[in-house]
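**Q** could you work out the structure for the sequence below:
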Amino acid sequence: MAFLAHEPEAPAPQKAPFISRRTLVIGVPALVGLAAAGAVTGYVLAGDGPKDEGAAGTPSPSPGAFPTDTMLVRLDEGERSAIYSTTPGSGKRTQLVAGGYDVLPQWSHKRDLITYIRRITPTHWQIFTMGKDGSGAELIVDKVNRGTRVCWSPDDTKLAYVARVSGRNQLFTVPSTGGTPTQVTRTNDDKDDPAWAPNVQGLVCMWGVRDGKPQLMLFRLDDPDGSRQWLTSGGLASVDPDFSPDGKLIAYSHSKVSGQADIWVVTPDGKSSPVTSGPDLDMDPTWSPDGRWIAFTRGPVAKPRIYAVRPDGTGLRELTAGTALEGHASWS
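**A** Sure thing, here's the model as predicted:
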């Protein structure tokens, strides 16, 4: 899969029913303007519940109850994209916000607040926070990089995100209640997808460009332009990092070729191993609160659906019910 770090933004197509985090990473043009925000009633999509499969796709018994912790998802509805909460695999969803084009929800560590980004135009994105029931939506940052992830500090007092400065992606932090952002990085390379370590003060994982491909790196916020600890390398892109709740593993999306990627895990000292495999596009991993499962989005990109798997690659199951188009899950 080609990584088009410096490709100019192309005109938006006339119609597109969804957004994929991966399309933003590889430079696919952003969507056109969406319909004005309006009330979209919550609804239930029928389904038989999670389908449990073995690592090779064969039925496999489930050793214990599957987590029922509330998951956040982006649900594509025609030309709109709204954020819902759901019990994984139930098909029952509660709409939290319907701004017309809201994506990438992320739980705070206390699970009492949610942050997400909203597209105003193809080049104008905003960061919002809201309560776990969708109440009290607050604009935190008016303009950020298109499709940037937003992550919470371990104590939930700050948010980290990426914005463009003089044509380059730079990391910023901002108080989670709003205020003046602080520019953290000033390096002359592109970077994105910040993930804040839950167990080490001031440690962030994100991708940076190494030998022409995005690769995962660790750095400290108090020395952002100093020596970086690279976790991945080679000719394949590694993006979408997400720390396990105990901080001992980082799940990420590891590209094979255009339109194909697997979920991998890597330790903070750089030991990596695959979790999923096959011809699909697997991306946007998120850990269950107990750290025993990884949920992720599986393509094709026009039909995103949420799956879950154990970190050792067993127990693969589909969580999206019915014909819904779900992506950008946040579980912990």
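**Q** can we go C-alpha only for contacts and neighbour counts from here?
**A** Fine.
**Q** does T23 count as helix, strand or coil?
**A** helix (DSSP: H, G, I helix; E, B strand; the rest coil).
**Q** for L113, see how far away it is.
**A** 27 Å (Cα to Cα, to the nearest Å).
**Q** between the two, who's got more neighbours?
**A** Using other Cα atoms under 10 Å, the more surrounded residue of T23 and L113 is L113, with 20 against 14.
**Q** show me what contacts that one?
**A** 107, 129-132 (Cα atoms under 8 Å, 6 or more residues apart in numbering).
**Q** this one next, for a side-by-side:
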Amino acid sequence: MALDADRIRALHAAKLRALARAVLDVDLAEVSGTDDGALAVASDAEPAVVCLAQERTQRALGGALALAVRSGCDGVHVFAENHSDVLARRAACFVPAPIVWQIEGSGATIAEAAPRSTEPPPPRAPELVALLGAAGVEVTVEHGVITGEVEGLEVARIVAVPSSGDTGASDDDGDSGDVRETSAEWQIEVGVGAHDREAFSLLHADEPTTEAIRRVADIVRSHRTPGASPHPLNRMGAARWLRSLLIRRPDLVGAGRLRAASSPLPRGGPKDPAPAVAYGLTPDGRRLVVVVCVGIDLDVVPFAADARLFLDPDAELVVALPRRDAHEVIANMAARLRRPAQIVEVDDGWRTITAIDH
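**A** So this is what the prediction gives:
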């Protein structure tokens, strides 16, 4: 029988209390259990934040650092069973660096930082890339996957041709079309995501791929435009939409030129609200990583630090977000980085700026 939310939070709080006692020799007076874990401030001689990362583990560091900022603590301890190596890699970007613990039974040991990530090469299918370009979509390459996007929302991707007996199901979680153009071991699948893709294929199986891409792209474009009524197609991937604008208007974040770049970890699909990443140069030629976020995301600074480490450790770092989302705690976290990031605020009406570039 599934546990209710209150019971889960209580169990997370109890687990953090037990770990703090066993590993840190600290008795936590007040612990806030959450759906994802638990948080507390240890009132010792040197107060410190203590965190349990139980669910959505890779996003735990931001919440712990935010509590440290609000509480005036320098020390942060994060306990995790999974992805502790990624958390440790991100923690090392801060001063003082949070301590990440790998949970082992009823105890824990200090986690080793994961090595800097590497990116697989994209498929060699120039004719399919040309076909995406001919269909009028933005061609992006992230983590070895080539996609065609409209205002940051995927409408097509180049994938491996399924082997005999393979169902051909996609591994993303969006919803729009499946017409294919094949080139050797690669083919184009058309659509915003996996679910709607199959239906699109059934309805338009004989439609040439260029026309199929344009059909889906026109639908998406009609919703990701100034003044469009609220719709799932203009709520998904807001950060990637803003990144698409900044690539066309790099001056909005003080850049000379930008291109789409991979995040430090592959994204989950079109519905994933994770920040988007761009890489480029300042007007005077300095290398620049820009991490784009829409909505208040307490983990955006650890994510951004990891993105710089992944793409170019020596680059300058900008976190770009709408003015209403530029919370003071995010700026304070950015100042704690070994190499601080610059917070750049974009006008809250940024969606209307896209009209000048169509």
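**Q** and the TM-score between them?
**A** Remark: TM-score between the superposed chains equals 0.27 [TM-score structural alignment, normalised by the length of structure 1]; 156 aligned residues with a Cα RMSD of 6.6 Å.
**Q** circling back: so which of the contacts of L113 of structure 1 is the closest to R118 of structure 1?
**A** Closest approach between the contacts of L113 of structure 1 and R118 of structure 1, by Cα to Cα: T129, at 10.7 Å.
**Q** quick check: which element contains the closest one?
**A** Taking DSSP states H and E as the definition, T129 of structure 1 sits inside strand 124-131.
**Q** now that strand: buried residues?
**A** 125-131 (16 or more other Cα atoms under 10 Å).
**Q** distance to I263 of structure 1 added to these, as JSON lines?
**A** Output for these, formatted as JSON lines (distance: Cα to Cα, whole Å):
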{"residue": "W125", "distance to I263 of structure 1": "27"}
{"residue": "Q126", "distance to I263 of structure 1": "28"}
{"residue": "I127", "distance to I263 of structure 1": "27"}
{"residue": "F128", "distance to I263 of structure 1": "28"}
{"residue": "T129", "distance to I263 of structure 1": "28"}
{"residue": "M130", "distance to I263 of structure 1": "29"}
{"residue": "G131", "distance to I263 of structure 1": "30"}
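**Q** now flag whichever of the residues you listed is closest to N169 of structure 1.
**A** Checking these one by one against N169 of structure 1 (Cα to Cα), the nearest turns out to be W125, at 14.1 Å.
**Q** how much space between V319 of structure 2 and V216 of structure 2?
**A** V319 of structure 2 is 31 Å from V216 of structure 2, where distance means Cα to Cα.
**Q** show me which of these two is the more surrounded one.
**A** V319 (25 against 20).
**Q** got the contact list for that one?
**A** With Cα under 8 Å, 6+ apart, V319 of structure 2 has these contacts: 290-293, 300-301, 304, 341-344.
**Q** of those residues, which belong to helices?
**A** Secondary structure from DSSP state H places 300-301, 304 of those in helices.
**Q** hey, where'd the helices end up in structure 2?
**A** Under DSSP H, structure 2 gives helices at 5-19, 60-71, 84-91, 126-134, 194-203, 209-223, 232-235, 238-248, 300-311, 328-335, 350-353.
**Q** turn these into JSON lines, including distance to G37 of structure 2.
**A** Output for the helices of structure 2, formatted as JSON lines (distance: least, Cα to Cα, whole Å):
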{"stretch": "helix 5-19", "distance to G37 of structure 2": "5"}
{"stretch": "helix 60-71", "distance to G37 of structure 2": "8"}
{"stretch": "helix 84-91", "distance to G37 of structure 2": "14"}
{"stretch": "helix 126-134", "distance to G37 of structure 2": "43"}
{"stretch": "helix 194-203", "distance to G37 of structure 2": "31"}
{"stretch": "helix 209-223", "distance to G37 of structure 2": "37"}
{"stretch": "helix 232-235", "distance to G37 of structure 2": "27"}
{"stretch": "helix 238-248", "distance to G37 of structure 2": "26"}
{"stretch": "helix 300-311", "distance to G37 of structure 2": "18"}
{"stretch": "helix 328-335", "distance to G37 of structure 2": "21"}
{"stretch": "helix 350-353", "distance to G37 of structure 2": "35"}
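**Q** between those, which gets nearest to I99 of structure 2?
**A** helix 84-91 (7.2 Å).
**Q** that closest one vs helix 60-71, what angle?
**A** 40 degrees (axes from the mean of the first three to the mean of the last three Cα atoms, to 10 degrees).
**Q** check which helices and strands helix 84-91 of structure 2 sits against.
**A** Of the remaining helices and strands, those touching helix 84-91 of structure 2 by 3 or more Cα pairs under 8 Å, 6 or more residues apart in numbering; DSSP states H and E are helix 60-71, strand 99-104, helix 300-311.
**Q** in that helix, what's buried?
**A** Buried residues in helix 84-91 of structure 2 (16+ other Cα under 10 Å): 84-91.
**Q** closest to R9 of structure 2 among the residues you listed?
**A** S84 (20.7 Å).
**Q** quick one, what contacts Q183 of structure 1?
**A** Q183 of structure 1 sits next to 170-173 when contact means Cα under 8 Å, 6+ apart.
**Q** let me have those residues in CSV, extended by neighbour count, secondary structure and distance to I83 of structure 1.
**A** Below are these laid out as CSV (neighbours: other Cα atoms under 10 Å; DSSP: H, G, I helix; E, B strand; the rest coil; distance: Cα to Cα, whole Å):
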residue, neighbour count, secondary structure, distance to I83 of structure 1
Q170, 22, strand, 27
L171, 26, strand, 25
F172, 20, strand, 24
T173, 20, strand, 23
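**Q** now flag whichever of those residues is closest to P274 of structure 1.
**A** Closest to P274 of structure 1 out of these is L171 (28.1 Å), distances taken as Cα to Cα.
**Q** right, and the closest one touches Y161 too?
**A** Yes. Contact status for L171 of structure 1 versus Y161: in contact at 5.8 Å, counting by Cα atoms under 8 Å.
**Q** what sits against V290 of structure 2?
**A** Neighbours of V290 of structure 2 in contact, by Cα under 8 Å, 6+ apart: 277-279, 317-320.
**Q** hang on, the earlier thing: which one of the helices of structure 2 lies closest to A156 of structure 2?
**A** That would be helix 209-223 among the helices of structure 2, by Cα to Cα, at 6.8 Å.
**Q** now the angle between helix 194-203 and that closest one, please.
**A** 130 degrees.
**Q** helices and strands around helix 209-223 of structure 2, which ones?
**A** helix 126-134, strand 145-150, strand 153-160, strand 186-190, helix 232-235.
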